[in-house]
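**Q** Sequence first, predicted model second:
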Amino acid sequence: MKQAFHKSQEHLFALAGNPNCGKTTLFNAITGARQHVGNYPGITVEKKEGFYSLDGRQIRLVDLPGTYSLTAYSLEELVARDFLVHERPEVVINIVDASNLDRNLYLTVQLMELGVPVVVALNMMDVAEGRGLRIHAEELSKRLGVPVVPTVARRGEGKENLLRVAVEMAQSERHWEPLHVSYGPDVDPVLKDMEKIIGEHGFLTDLYPARWTALKYLEEDEQVKAKGRQANATVSEHLEALAAKLTEHLQKTLDSYPEAIIADHRYGFIAALLKDGVVEQRLKGNRMHLSDQIDRVLTNRFFGPIVMVAVLYAVYEFTFTYSELPVQWFEAAFAALGRWAEQAIPEGPLRSLLVSGIIDGVGGVMGFVPLIFFMFLAIAFLEDTGYLARAAYMLDRVFRVFGLHGSSFMAFIISGGIAGGCAVPGVLATRTLRTSRERLATLLTAPFMNCGAKVPVLAMLIAAFFTENRAQMLFLLTLLAWVFALVLAKIIRLTILRGPSSPFLLELPPYRIPTFKGLMIHTWERIFQYIRKAGTVIVAISVLLWALMTYPGLSASEKAAFDVERQAVLETLSEHHKDLLTSEQKTDLPPQVQEAREQLRAIDKREAATALQSSLAGRMGTALEKITRWCGFDWRTNVALVGGFAAKEVIISTLGTAYSLGELDTEENTSLSERLRQDPHWNPLVAFAAMVFIMLYSPCFVTVTCIVKESGSWKWGVFSMVFNTTVAFIVATAVYQAGRLLGLGS
């Protein structure tokens, strides 16, 4: 089967490799900002594509999901294999960890058995050298029969040479040539018989080499078997019968299964490859690697948790310390934009829409971009250094107590376990969990974490009422999120999802020093998603909520009543004083004029507040007060929380719009935090109850949709909304009522 060029002067290459082999680091080093992140069609697995120009040739590079094999045990493995088979890249660049060659070459062997043209990137050579390993790349290349190029992805070393070698292979139009590995006297004869049957009937040969298809039948690969039944049920049944016969024979003679024998022989093939002259151990004795030395402290039963809490607290101190000034700049910029719009646009619905609906609404969300940037930067640093994997390892013992799994930790972290993640990829991360019970329990409780959408809302309330203890308060809220998630997971596992926990296996990657470029790319990917959401979803919802908070407006009789009040104030003034009243002069005014100005301003405020409360949104919020008064929430807060069902950032934009519409004093442009602080209804107790409610109540609509998709049933999406909101209401009510009993409501 020949390779075909996809476009003139353009090559399609795929990057494949194990998790933690430096694959994505190499992808970022090659493509930089020239990359696109999306999803594979019809599924939610992330797809990364990037571009690179080399000697006038355009290279399209696809970063496949990290996988240990090409047997479809997980969706990531399935996606990687289907891309190779259906898209047929001209070259697969297989990144292997030079410090763990025997394990990483397992995927290499499978790629070669599939027949794809492979170039091996021998990555992390610096780590291998640090462990006293010297790898002879030329000898390894000779034995494998494919090019082997040493690289250090985090420093960008070897990337151009790697691409040149890949381009040379693509230009040679190399055929797909499957590698044949011997699997011993029991398996090889059966493989030969199956291969003959497959070849005679052209069974799936348009997709896979005959021997590879036979191997998949022996490995009980459900996807290949399903395709086989659709293509030719008779041949598929024959192959399944041969596989079952071999399985029975191996169980009787070796107490084993075909997939285990196949894996053993692959590792044996790899061991033979690496013998005598490929890997040289230069340091003798039981020298402990640096990563192992660090792990003796960071994963210690006593010191590990202390360090983890300290790291978490340091993230918040870093975030708030360095984001404070940029946040003020952003707030000032949007305030100036609002003042300009008020002066440039005549009074009316259009000005109200732009100032109150868009600038004040979206500006409140965008104002926290610096804070989110520093939060994501800190999390990217922890991910890239390899520390988060250690945290998962340590917390497995804790998670088991609550009926979860160590892999649940990553879903929690991605959802915002350190604050600043997103529940959507967090829910998707539950795919790594093997049992449906643990998976459901995790995806139902992961949304309790403080995602990147909640952080700005919490930060705004903290800035208003807990100025002196901002990092400590967010740290406390993070701990509370973990406590509630774990306790509620335990309740779920003891009631509706009973069953034992499955064993936890995790590879701990070596510690690495992140590159500045890599950190910036990882941070920008997340920031861009936040900004795009603010510029699309938040704008649309802000405009909708502005309309709901503006119309139907006051009736003619209500407007007339306020006009009568104004006229009564004006009648107390002389004509000269009336002229002073409308002038721009602010100081040295007669007492009568100053008093009249204050009275008229108070009337304007009451009219705006009445109009807002009479709007459709105001009526809905007021109706909900019968319930939410137990939590201390007024009708404005209710409207914002209802908007938060769509997206949590909307809470800020809705409050910004509500207080902008209700505050007509254009002489003072204050931030939303300041407006809340000045509102007599709000106080630290109400703010804390609101933060707890926001932290716990229903996931956003996108997350609920994702829960439905991942669980396969709408009932779990509805359960998540109802269960989470009920828990949030009970806890927020308990906080508010207990606070009032203790005299904290002032």
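**A** Perfect, thanks for sending it. Fair warning: this is a prediction, and the values are worked out from it, not measured in the lab. Numbers count the residues shown, from 1 in each chain.

**Q** CA atoms for contacts and neighbours, from now on please.
**A** Fine.

**Q** ranges for the strands of the stretch 551-700 of the chain?
**A** In chain order, the stretch 551-700 of the chain shows no strands, with DSSP state E, counting those that start in this stretch as the criterion.

**Q** tell me the helices in it, going along the chain?
**A** Shown for the stretch 551-700 of the chain, the helices assigned by DSSP state H, counting those that start in this stretch span residues 556-570, 575-582, 591-614, 616-628, 635-643, 650-661, 672-678, 684-696.

**Q** how deep is L428 tucked in, by neighbour count?
**A** L428 has 22 neighbours, counted by other Cα atoms under 10 Å.

**Q** Please look at it and K709 and confirm they touch.
**A** No - with contacts defined as Cα atoms under 8 Å, L428 does not count as touching K709, sitting 9.6 Å away.

**Q** in stretch 180-188, what counts as buried?
**A** Judged by neighbour count using 16 or more other Cα atoms under 10 Å, the buried positions of stretch 180-188 are Y183, V187.

**Q** hmm, who's touching it?
**A** The contact list for stretch 180-188 (Cα atoms under 8 Å, 6 or more residues apart in numbering) reads E113, L246, L250, P258, I261, I262, H265, R266, F269.

**Q** So which of those is the closest to V369?
**A** Set against V369, the nearest of the contacts of stretch 180-188 by Cα to Cα is E113 (48.0 Å).

**Q** so what does the helix or strand hosting that closest one touch, helix or strand wise?
**A** Secondary structure here is read from DSSP states H and E; on that basis E113 sits in helix 101-114. Contacts of helix 101-114 with other secondary structure elements, assessed using 3 or more Cα pairs under 8 Å, 6 or more residues apart in numbering; DSSP states H and E, are made with strand 91-97, strand 118-123, helix 258-274.

**Q** hold the first one in mind and look at this next one:
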Amino acid sequence: MNQFALVGNPNTGKTSLFNTLTRSYETVGNWSGVTVEKRVGTLRGRGGRLIDLPGLYSLLPLTPDEGVAARFLMEETPSSILNIVDASQLERNLYLTIQLLECGRPMLIGLNMVDVARSRNIAVDAGALQRELGVPVVPIVARKGTGCAEVLHALGGLEASRSGGFRIDYGPAVEAGAARLAALLSSGGTASASDPRWTALQLLEGNEAVRASLPAAVRPAEVDSILEQTAEELESSGLESDIPSYLRRIRTERIAQICRSALDRSGQRLHTATERIDAIVTHRILGIPLFLALMFLIFKLTFDWLGSLLSDVLDGFISGSLSGAISTALTWLGASPFTHALVVDGIVGGVGGVLVFLPQICILFLLISFIEDSGYMARITLLMDRTMEAVGLSGKAFIPFIIGFGCNVPAIMAARTMEQRKDRLLTTMLVPLMSCSARLPVYALFAGVFFASNRALVVMGLYLLGMVLALALAKLFSRTLLKSEPSLFIVELPPYRMPQPLSLLRMTWEKVKGFLRKAGTIILAGSIIIWFLSNTGPGGVGVDMNESFLASIGGALAGLLKPIGFGTWQAGAALITGFMAKEVVVSTMNIIYQVPDMAGLEHQVAMAFTPLQAFSFIAFILLYIPCLATVGVIRKETASWRWTFFSMGYSLVLAYIVALIIYQGGRLVGLV
């Protein structure tokens, strides 16, 4: 099956085009760093596989996600390359385009965001660009699907052609060096899917990923000898001796020549709407207060104004109509009392107790997706750069932190976009402190019971608590465990745009789908296990819950939890099962307290906790051991059990210390 590589700079619309061409759906964001590994889809209507590679500015991989793209082009054999470029940022995008053209593979250029360029009065002549580059150029607007049919049609005509019409003459010294390297590679058998000249140029440019892929027959000493000889010849010609700098200069000059032919900026607006908005939202004094005000508004909509009302409606349906219908059906089928209790009290009660918070999760994800797709999220990373740098982190770390509000697993994977290993590792260790959606049901339950008039403020406070502690620990860890030089932070600010409703709904659905998937798997399995443990014990089946296995397990922790305010076996059992997924904490309580609906659970929780104990409990839930899926991805990304166990251990200790301060400090000042 033919393979087509989709390659381009970050935030040029690659994933939007991928979704349209394959009729699949991958996460799309109006900010860089969304794609962190290659994604595969089948081209609609014509077959063939389309490979969406992570965004990169050049074929010199600086980060692990860029390495994915570079290795794919070197080690695999795409039939053709689909290079997507941003028409409004043509000069910058063409550097990667030139490197791709030198691969010698059949190539098509998708000239994306022509609508954005037009709005800025930037005129790009696609025909002139096509003549300059020697490959087909198709203008498109990927997010709207404009021109995508033409791209599919053009891909079909690429298979018999090659992009051999474009070539840069780098001068006698470099060309001679490239020829010597190409001869050496040909004699040793290169591992690259592209021609020897391209591989030689990449070696001259200092691409370590290409060098690492060379076959054993090519001796490093011979490569180094040719590189040194080329540098000497370049210097003796009266040019600079640094080959990579020389190559960049020659390519930049060729790009300027191409743009003089294909690009007209004479009518470009000097002050766009984006710049006028940025003057306010990225203001060094007003920027962060505006962001906090926006987040407070989001939490008010989610927990006070709309979300709680919809959750009450869903709770009435699950505990009333649905539960009653299932109970009637079981009776009609002649189910035993044991089966009836398992299904109604265990499965419906456990899973339904979590699903009632689905409206609040949907609203929160919808609003966050709106912020992401509008382009505002990139501005937040810029605002936070100074703060992140002060604690020893790259400004890019704020992107995984924000993604962590949805789920910690993709957030940790997003740390791949960071150049330094120290930054990636430090971010991976701290992302679990972000309040993911799995914690929302716990927050919503306890905030609704004990802090009804200030629910939004309390939940927002928990989000900020996780962020503040993450920054404090970043400062500590960067000075002790993970010392390194300061990192450079470069962020691209995309233009603001109004998110399209369909795209917004898809983004929200992809986030909600993960929650529903857990409800149908982990939470379902957890509810069944919890129900069995709560109804069985040393005395057999149907024992009093206080004599059950679950009570014994939770009771083992009760003594340790007493100093932080919730030293009961019920709380201990909920924390243990919460390691599977944080939503299971609510499922466990629903089963333990044997309540028919959310009102009943709220009543039982109000009797079991005081407001001070409740706040200590949810702060502990925020910080203690990451869920099982997060632990798994930490192990995968760090490739180290030592760092994995460190992440679990420090978060547990931190949770205990913070909860102890909250509870004992509250008691000292007279709070109950």
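**A** Looks like it arrived, so ask away. Bear in mind that the values here come from a model prediction, so they are computed numbers and not experimental data.

**Q** picking that back up, could you dump the helices and strands packed on helix 101-114 of structure 1 to TSV with distance to L382 of structure 1 and mean neighbour count?
**A** Listed next are those as TSV, based on distance: least, Cα to Cα, whole Å; neighbours: other Cα atoms under 10 Å:
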stretch	distance to L382 of structure 1	mean neighbour count
strand 91-97	20	28
strand 118-123	21	26
helix 258-274	33	17
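
**Q** Tabulate the ones you listed (TSV), appending distance to Y217 of structure 1.
**A** Written out in TSV, the entries for those read as follows (distance: least, Cα to Cα, whole Å):
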stretch	distance to Y217 of structure 1
strand 91-97	24
strand 118-123	24
helix 258-274	10
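
**Q** what's around the counterpart of M460 of structure 2 in structure 1, how many residues?
**A** Aligned counterpart of M460 of structure 2 in structure 1: F475 (TM-score structural alignment). A count of nearby residues for F475 of structure 1, using other Cα under 10 Å, gives 21.

**Q** which non-adjacent residue is nearest F475 of structure 1?
**A** Leaving aside its chain neighbours, F475 of structure 1 sits nearest to Y313 (6.3 Å; criterion: Cα to Cα, 6 or more residues apart in numbering).

**Q** What does that neighbour correspond to in structure 2?
**A** Following TM-score structural alignment, the counterpart assigned to Y313 of structure 1 within structure 2 is F296.

**Q** cool, L78 of structure 1 as well?
**A** Correspondence of L78 of structure 1 to structure 2, assessed by TM-score structural alignment: G67.

**Q** Now for that match: which residues touch it?
**A** By Cα under 8 Å, 6+ apart, G67 of structure 2 lies in contact with P61, A209.

**Q** buried sites along stretch 481-495 of structure 1?
**A** Using 16+ other Cα under 10 Å as the test for burial, stretch 481-495 of structure 1 gives A481, W482, F484, A485, L486, L488, A489, K490, I491, I492, R493.

**Q** how about the helices of the stretch 301-450 of structure 2, start to end?
**A** Ranges of helices within the stretch 301-450 of structure 2 are 307-316, 323-332, 337-341, 349-355, 358-374, 376-390, 398-403, 408-413, 421-430, 440-450, based on DSSP H, counting those that start in this stretch.

**Q** equivalent range in structure 1 for the first one?
**A** Under TM-score structural alignment, the counterpart of helix 307-316 of structure 2 in structure 1 spans residues 323-332.

**Q** how big's the offset between that stretch and structure 2?
**A** By mean Cα distance after the TM-score superposition for structure 1, the fitted stretch 323-332 of structure 1 averages 2.5 Å away from its aligned residues in structure 2.

**Q** starting at the chain centroid, how far to that stretch?
**A** 25 Å (Cα atoms, centre = their mean, to the nearest Å).

**Q** Then stretch 228-242 of structure 1?
**A** On the basis of Cα atoms, centre = their mean, stretch 228-242 of structure 1 sits 41 Å off its chain's mean C-alpha point.

**Q** contact partners of it?
**A** Under the criterion Cα under 8 Å, 6+ apart, external residues in contact with stretch 228-242 of structure 1 comprise V190, M194, I197, I198, H201, F203, L204, A214, Y217, K225.

**Q** For PyMOL, write the selection for the buried entries among those.
**A** In PyMOL, this line selects whichever of the contacts of stretch 228-242 of structure 1 come out buried by 16+ other Cα under 10 Å:
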select buried, resi 190+194+197+198+203+204+214+217+225
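
**Q** Can you add secondary structure and give the contacts of stretch 228-242 of structure 1 back as CSV?
**A** What follows is those, written out as CSV (DSSP: H, G, I helix; E, B strand; the rest coil):
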residue, secondary structure
V190, helix
M194, helix
I197, helix
I198, helix
H201, helix
F203, coil
L204, coil
A214, helix
Y217, helix
K225, helix
